[in-house]
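What would the 3D arrangement of this be:
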Amino acid sequence: MEELHPPIDRLSVATSSAIRIAERTGPDYHLAPGRTAECLAAYRRFLSRPGSRLLLTRSDCPACPGCAYDDVAEVRDALEAVMLALPARPRAELRRLLGPLDAAFLRRTLPNPDPRPDRWDGRQGMREPWWYRRAYDDD
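Below is the predicted model of the structure:
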């Protein structure tokens, strides 16, 4: 018998269940049991920091699965991976939850003053997602 879990903060029971299934069965390293709830909390913590403008901070050890999430761009990457692994309805609900958070992220962070157009996302052959093209504290 499967253990019952409370819903993930601000998500329905059905979407929370779909996320837990994706976390257990997904091929992406971002998909690990409990990671979605942790990443949502980390994204909200970043956005609740004081000040009108926020700068991203790079992880000291980006190759380490735990330390990589010290960079909020990696956190947002993980949330995107979960969203892409979900069926249509849970994906839409998670997208609705992320919409206002993403809007706050864009509003409170600055564009990278020196974007690196040579950086590509090797998984999809596309430029890195928009959340990597924001200013870091070491730019």
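
From here on, just use CA atoms for contacts and neighbour counts.
Fine.

now the strands: where do they sit in this structure?
With DSSP state E as the criterion, the chain has strands at 120-121, 126-127.

now these as CSV including distance to residue 10 and mean neighbour count?
Formatted as CSV, the strands of the chain follow (distance: least, CA to CA, whole Å; neighbours: other CA atoms under 10 Å):
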stretch, distance to residue 10, mean neighbour count
strand 120-121, 30, 12
strand 126-127, 31, 12
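
one more to line up against the first:
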Amino acid sequence: MPRKPPSQVRADLPREARSWESRAVIPGLSGKTLAEIARIERRSGGLWVGGTRLAFTHWRWTAHRPGPRVIYPVDEQCCDPMTGCRGALEQVRLTLPRAAGRELLAVLAPLDERFLARTLNDPFAPPGDPWWCRRLENP
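Below you'll find the predicted structure:
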């Protein structure tokens, strides 16, 4: 009986998920919504597996980061070079089914409110940009 090559034996072994492959729970989302997000991440070319969690974590840090009452947005280019992490989350939200999208929006709403309360409007920003891009940049 022929033996399996060592590479096949290693490939058949169960392995732990690496941190960047993790689909860790986003607080406040149901398992069904998390499963939908994982399906979108596997299917689309926009985000990698776990990219939504990374974008959410970065957006939460941006909204809650320490500092003065008024903050200036830092480089938000962690996920998407055009719109940043909040844009990536919005893209996922629009791709999700309606109920799951509303659930994600409900989790994002307190972070968005806090971000809006702690940043200043940029009166010179192009009106066609998303609201999170129309905030003042660091001088």
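
picking up where we left off before, distance to residue 95 of structure 1 for the strands of structure 1 - can I get that in JSON lines?
Output for the strands of structure 1, formatted as JSON lines (distance: least, CA to CA, whole Å):
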{"stretch": "strand 120-121", "distance to residue 95 of structure 1": "21"}
{"stretch": "strand 126-127", "distance to residue 95 of structure 1": "21"}
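
quick one: terminal-to-terminal distance for stretch 121-131 of structure 1?
Distance across stretch 121-131 of structure 1, first residue to last, is 12 Å (CA to CA, to the nearest Å).

my bad, stretch 63-76 of structure 2
Using CA to CA, the two ends of stretch 63-76 of structure 2 sit 12 Å apart.

and what of stretch 40-59 of structure 1?
Terminal-residue distance, stretch 40-59 of structure 1 (CA to CA): 18 Å.

show me what contacts the residue nearest the centre of structure 2?
In structure 2, the centroid-proximal residue (CA atoms, centre = their mean) is residue 55; its distance is 2.4 Å. By CA atoms under 8 Å, 6 or more residues apart in numbering, the contact set of residue 55 of structure 2 is 78-79, 85-86, 88-89.

The same query, at a cut-off of 7 Å, please.
79, 85, 88-89 (CA atoms under 7 Å, 6 or more residues apart in numbering).

nearest to residue 99 of structure 2, of those?
Within the contacts of residue 55 of structure 2, proximity to residue 99 of structure 2 (CA to CA) peaks at residue 89, which comes in at 15.5 Å.
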